[in-house]
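J.: coordinates for the following, if possible.
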Amino acid sequence: MSTDLDALIPSWLTLPDLAERLGVQFPRVRALVRDRAVVGVKRGERAAFQVPEAFLVPAEDGGEEVIATLRGTVVVLGDQGLSDEEILEWLFTPEPSLRVAPVEALRAGRRAEVRRVAQTLV
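T.: Below you'll find the predicted structure:
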């Protein structure tokens, strides 16, 4: 990995924290990781698996939910051969063609633009 993820991603959540924020049981959060709806890395003193807090957006019910279009984008990036660390680096690094970091474009509903750029990575 060429970039320090902590410099790119200011706030992280452990899986128990993610479960609490989403209002779901822990096995559901494990399924989100397994199904690639979220991606994360082991970090910190205890090498706990963590995901970026920016993957959460307000839900219609007043709670929070994972960005709906994140999974498809993660799958596209994985198909391009990127590791989870590289996926996170790409999602949080400002992309000139998008004028923002891809994760911010996803949060703003710009799925098609983000995936178009992601498909051009080699």
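
J.: only C-alpha atoms for contact and neighbour calcs from this point on.
T.: OK.

J.: now do the contacts for residue 40.
T.: 49-52, 84-85, 88 (Cα atoms under 8 Å, 6 or more residues apart in numbering).

J.: now residue 37: how far from residue 69?
T.: Distance check for residue 37 against residue 69: by Cα to Cα, to the nearest Å, it reads 9 Å.

J.: and the two? which has more neighbours close in?
T.: Legend: neighbour count by other Cα atoms under 10 Å for residue 37 and residue 69, higher for residue 37 (20 against 17).

J.: now show me the structure for the sequence below, then we'll compare the two:
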Amino acid sequence: MLESLVGEWFTVPEAAERLGVALSRIRQMIADREVLASRVGERRVVAVPAKFFTEDGPRSELKGTFTVLADSGLTDDEIIDWLFTPDPTLPVPGAPIDSLRAGHKTEVRRRAQELAF
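T.: I've put the predicted structure just below:
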């Protein structure tokens, strides 16, 4: 299940509070695909994986990666699932999101492009 795979999620109000921005700014980040969101929990609230953020805002390497994965035909939930599914063959042990956070954007995007074939 996506919720348990990701682990920590921020609701829109939680993300706004942590970043010190208005709720509308977080909603705009979602609309602009700077971050992806999913409906989680019993109440199916809109939430964003915590690892999509730095202390200053959305991780810059995500937007292009989202585009590559979407171009491969993945939905937003499938993109989140792919980013958080462990892959022992990546440069950094763990999931693609961990490799992205460690600076291996090119390798993660190369793998994402392979999904289209």
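
J.: hang on, the earlier thing: in helices, which of the contacts of residue 40 of the first structure fall?
T.: 84-85, 88 (DSSP state H).

J.: run a quick neighbour tally on residue 40 of the second structure.
T.: 16.

J.: which residue comes closest to the residue mapped onto it from the first structure once chain neighbours are left out?
T.: With TM-score structural alignment as the matching criterion, the partner of residue 40 of the second structure in the first structure is residue 43. Spatial nearest neighbour of residue 43 of the first structure, chain neighbours left out: residue 49 (6.3 Å); criterion: Cα to Cα, 6 or more residues apart in numbering.

J.: the one you found and residue 41 touch, don't they?
T.: Yes - counting by Cα atoms under 8 Å, residue 49 of the first structure does reach residue 41; the two are 5.3 Å apart.

J.: for the first structure, which strand is longest?
T.: Ranked by residue count, the top strand of the first structure under DSSP state E comes out as strand 48-52.

J.: run through who's touching it.
T.: 9, 11-15, 38-43.

J.: and for stretch 56-72 of the second structure?
T.: With contacts defined as Cα under 8 Å, 6+ apart, stretch 56-72 of the second structure is touched by 19, 29, 33-35, 52-53, 76, 79, 100, 105, 108-109, 112-113, 115-116.

J.: let's see that with 6 Å instead.
T.: Under the criterion Cα atoms under 6 Å, 6 or more residues apart in numbering, residues 34, 52-53, 109, 112, 115-116 lie in contact with stretch 56-72 of the second structure.

J.: may I ask which two of those residues are separated the most?
T.: Largest separation among the contacts of stretch 56-72 of the second structure by Cα to Cα: 53 and 116, giving 26.8 Å.

J.: return the residue of the first structure aligned against residue 4 of the second structure.
T.: Checking TM-score structural alignment: residue 4 of the second structure goes with residue 7.

J.: also residue 56 of the second structure?
T.: Looks like residue 56 of the second structure aligns to residue 64 there (TM-score structural alignment).
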